[in-house]
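Visitor: Only the shape, not the letters, is given here:
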């Protein structure tokens, strides 16, 4: 019965429903990435397996939520904001954890992990408040969310995370820099989606843009991209150990 319901919800999508299309593609891409990361765990050195496991969990959690968000969009034609933020509050802190996991080889402490997790939660909670609960003051909550975001950027680009990456050197430093670029450029996609979906001084610029398409593209780039960076690091480091 459930399979038939899901089939009918997909069948209702119009051929030009590009929003529904990005939800469907996002779901399948995230699931495929999860399978890839999970199956790759046994082919790399043991110290990188937890990092790959977290990468697989990030995309798997996203795939499950995209499954429901796709059906919600097909049924109601509305942005599934609630499901999206549940997804983010689980996956974004895990993406922050990835920095700690790859920097453990250089002596990273758990305080770094918890600091990044706290900042990511603040960023998401205040974003939800502005996008859903207090839309009349969306610019204010967006500002607080942005401050938390830039605090994360500072920590990984110039703070203790940067120093640890430089101490580790080699493939770890290269992976850290790539993840930093994902945060600086890839995560910057989300504020655009936020401004496209909330009222404020920025409406004249982003008004009329579809926030779901922006968010869906951002999720695919960042979550799968994060995992591929970790996978590349694990493979390179494992090959170095074998030599």
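Guide: Looks like it came in fine. Remember, it's a predicted structure, so these values are computed and weren't measured experimentally.
Visitor: Could you use CA atoms for every contact and neighbour count after this?
Guide: OK.
Visitor: For the longest helix anywhere in the chain, which helices and strands make contact with it?
Guide: Using DSSP state H to assign secondary structure, the helix with the most residues in the chain is helix 49-76. If you count contacts as 3 or more C-alpha pairs under 8 Å, 6 or more residues apart in numbering; DSSP states H and E, helix 49-76 packs onto helix 2-11, helix 18-40, helix 81-103, helix 225-242.
Visitor: Determine which of those approaches residue 145 most closely.
Guide: Evaluated over the helices and strands packed on helix 49-76, closeness to residue 145 peaks at helix 81-103, with 13.2 Å, by C-alpha to C-alpha.
Visitor: Can you list the buried residues in the closest one?
Guide: Within helix 81-103, the residues that qualify as buried are 84-85, 87-89, 91-103, counting by 16 or more other C-alpha atoms under 10 Å.
Visitor: OK, contacts around the closest residue to residue 23 other than its chain neighbours?
Guide: Using C-alpha to C-alpha, 6 or more residues apart in numbering and skipping the chain neighbours, the partner closest in space to residue 23 is residue 70 (5.2 Å). Residue 70 is in contact with 20, 23-24, counting by C-alpha atoms under 8 Å, 6 or more residues apart in numbering.
Visitor: Residue 155 now?
Guide: Taking C-alpha under 8 Å, 6+ apart as the test, what residue 155 contacts is 161-162.
Visitor: And the residue nearest to residue 236 when sequence neighbours are not counted, how far from residue 229?
Guide: Leaving out its chain neighbours, the residue that sits closest to residue 236 by C-alpha to C-alpha, 6+ apart is residue 171, at 7.1 Å. Distance from residue 171 to residue 229, counting by C-alpha to C-alpha, to the nearest Å: 10 Å.
Visitor: now do residue 13
Guide: Spatial separation of residue 13 from residue 229 under the definition C-alpha to C-alpha is 34 Å.
Visitor: do residue 209 as well
Guide: Counting by C-alpha to C-alpha, the separation of residue 209 from residue 229 is 30 Å.
Visitor: Ok, residue 25 next?
Guide: Distance, residue 25 to residue 229, using C-alpha to C-alpha: 21 Å.
Visitor: The closest residue to residue 60 other than its chain neighbours: neighbour count?
Guide: What sits nearest to residue 60 in space, not counting adjacent residues and going by C-alpha to C-alpha, 6+ apart, is residue 34, at 5.4 Å. Summarising burial for residue 34: neighbours were counted as other C-alpha atoms under 10 Å, giving 26.
Visitor: Pasting the second one now:
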């Protein structure tokens, strides 16, 4: 439930976190675009997908940011009074779900692409993970926009089923593929799955707040903070780790490429 009013502190908190997410997503995408030649071509698909994910997220957070500013206004001089919902305007939570519908499946594509598995294995993983990810988001949306806790609980439960299936594939099925990866990246890839679990775990917690009778402006602000932090971890930080994996694998695949890249890293800066 969107609150009727926000205090100046609450407004500034949400404002600053939304701004932080925009900066994190946008400049992660810029960094990855610049750094794309620093990995072998076979791993660039994964990083290209990561750039697309961060770009989509940055775009939607611009829309969320504008929606937030339009939804809450104050008549106080200097913006020191409470912010009330503007007449005829409302905060559009749907932007988040459109973003997740596009980016969550792509996050799984990033992971599969950087593994550089046989095409048949990749295809088998993707046809299971991508539809499940989309279904998880689609089933969660009706509950998110409902004021009825019964409907919210029902769709929350339904969206949990594909979520559990994704975890099963990531932690059981994908483990077989990790054993074929270079020793230097096995631990990183294993930890990457836990990063997804950690960041995705924030969403159901925020989703369940009304069911726990935690409502009001504070609860809404905490939800926006939780979603924002989770999106930074699941997209920007995740993308940088994927890039690190791609670099390590590039060095492992091609010693000559590794030597050239290391010489560039060690070359003293020129003024």
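Guide: All right, it came through fine. What you are looking at is a predicted structure, and each value in this text was computed from that prediction instead of being measured.
Visitor: Next, the TM-score between them, please.
Guide: Here the TM-score for the pair of chains, by TM-score structural alignment, normalised by the length of the first structure, is 0.85; 227 aligned residues with a C-alpha RMSD of 2.3 Å.
Visitor: Out of the helices and strands packed on helix 49-76 of the first structure, flag the one nearest residue 202 of the first structure.
Guide: When those are compared for distance to residue 202 of the first structure using C-alpha to C-alpha, the nearest one is helix 81-103, at 20.0 Å.
Visitor: same for that closest one, what does it pack against?
Guide: Contact analysis of helix 81-103 of the first structure by 3+ C-alpha pairs under 8 Å, 6+ apart lists helix 49-76, helix 110-128, helix 160-168, helix 170-181 as its packing neighbours.
Visitor: try 7 Å this time
Guide: helix 49-76, helix 110-128 (3 or more C-alpha pairs under 7 Å, 6 or more residues apart in numbering; DSSP states H and E).
Visitor: gap between the helix or strand following the last one and the chain center?
Guide: So the one you mean is helix 110-128 of the first structure. Per DSSP states H and E, the first helix or strand lying C-terminal to helix 110-128 of the first structure is helix 138-157. Taking the mean of its C-alpha atoms, helix 138-157 of the first structure sits 15 Å from the chain's own mean (C-alpha atoms, centre = their mean, to the nearest Å).
Visitor: What is the aligned counterpart of residue 106 of the second structure in the first structure?
Guide: Taking TM-score structural alignment as the criterion, the aligned counterpart of residue 106 of the second structure in the first structure is residue 94.
Visitor: Isn't the residue nearest to residue 236 of the first structure up against residue 234?
Guide: No - contact status for residue 171 of the first structure versus residue 234: not in contact, 9.0 Å apart, counting by C-alpha atoms under 7 Å.
Visitor: contact partners of stretch 158-175 of the first structure?
Guide: Contacting residues not belonging to stretch 158-175 of the first structure are listed as 102-103, 105-106, 108, 155-156, 176, 229, 233, 237 [C-alpha atoms under 7 Å, 6 or more residues apart in numbering].
Visitor: Work out the gap between it and the centre of the chain.
Guide: Stretch 158-175 of the first structure sits 21 Å away from the centroid of its parent chain (C-alpha atoms, centre = their mean).
Visitor: list the buried ones in it?
Guide: Using 16+ other C-alpha under 10 Å as the test for burial, stretch 158-175 of the first structure gives 161-166, 168, 171-175.
Visitor: could I get those as a markdown table with distance to residue 116 of the first structure?
Guide: A markdown table is the format used below for these (distance: C-alpha to C-alpha, whole Å):
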| residue | distance to residue 116 of the first structure |
| --- | --- |
| 161 | 10 |
| 162 | 13 |
| 163 | 15 |
| 164 | 15 |
| 165 | 15 |
| 166 | 19 |
| 168 | 19 |
| 171 | 22 |
| 172 | 18 |
| 173 | 18 |
| 174 | 20 |
| 175 | 17 |
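Visitor: now, which of those sits nearest residue 132 of the first structure?
Guide: When those are ranked by distance to residue 132 of the first structure (C-alpha to C-alpha), residue 161 comes first, at 33.0 Å.
Visitor: Map residue 168 of the second structure across to the first structure for me.
Guide: With TM-score structural alignment as the criterion, residue 168 of the second structure matches residue 154.
Visitor: What distance do you get for its match to residue 104 of the first structure?
Guide: To residue 104 of the first structure, residue 154 of the first structure is 19 Å away according to C-alpha to C-alpha.
Visitor: again, but for residue 157 of the first structure
Guide: Here the criterion is C-alpha to C-alpha. By it, residue 157 of the first structure lies 17 Å from residue 104 of the first structure.
Visitor: Also residue 180 of the first structure?
Guide: When distances are taken as C-alpha to C-alpha, residue 180 of the first structure and residue 104 of the first structure turn out to be 17 Å apart.
Visitor: Give me the more crowded residue out of these two.
Guide: Neighbour totals were compared for residue 180 of the first structure and residue 104, and residue 180 leads with 22 against 16 (other C-alpha under 10 Å).
Visitor: give the contact list for the more buried one.
Guide: Residues in contact with residue 180 of the first structure, defined by C-alpha under 7 Å, 6+ apart, are 156-157.
Visitor: What's the match for it in the second structure?
Guide: Alignment note: residue 180 of the first structure maps to residue 193 in the second structure; criterion TM-score structural alignment.
Visitor: Leaving out the residues flanking it, which one is nearest to residue 235 of the first structure?
Guide: residue 44 (5.9 Å).
Visitor: That neighbour against residue 239, yeah?
Guide: No - contact criterion C-alpha under 7 Å: residue 44 of the first structure and residue 239 do not qualify, at 8.3 Å.
Visitor: more neighbours, those two?
Guide: In this comparison of residue 44 of the first structure against residue 239, neighbours counted by other C-alpha under 10 Å, the higher total goes to residue 44 at 18 against 12.
Visitor: gap between the alignment partner in the second structure of that one and residue 261 of the second structure?
Guide: Applying TM-score structural alignment, one finds that residue 44 of the first structure aligns to residue 39 in the second structure. From residue 39 of the second structure over to residue 261 of the second structure the distance is 9 Å, taken as C-alpha to C-alpha.
Visitor: Would you mind measuring from residue 51 of the first structure to residue 162 of the first structure?
Guide: Taking C-alpha to C-alpha as the measure, residue 51 of the first structure and residue 162 of the first structure are separated by 18 Å.
Visitor: so residue 101 of the first structure touches residue 52, yeah?
Guide: No - with contact taken as C-alpha under 7 Å, residue 101 of the first structure and residue 52 are classed as non-touching, separated by 9.9 Å.
Visitor: Give the residues shared as contacts by the two.
Guide: Jointly contacting residue 101 of the first structure and residue 52 under the rule C-alpha under 7 Å, 6+ apart is no residue at all.
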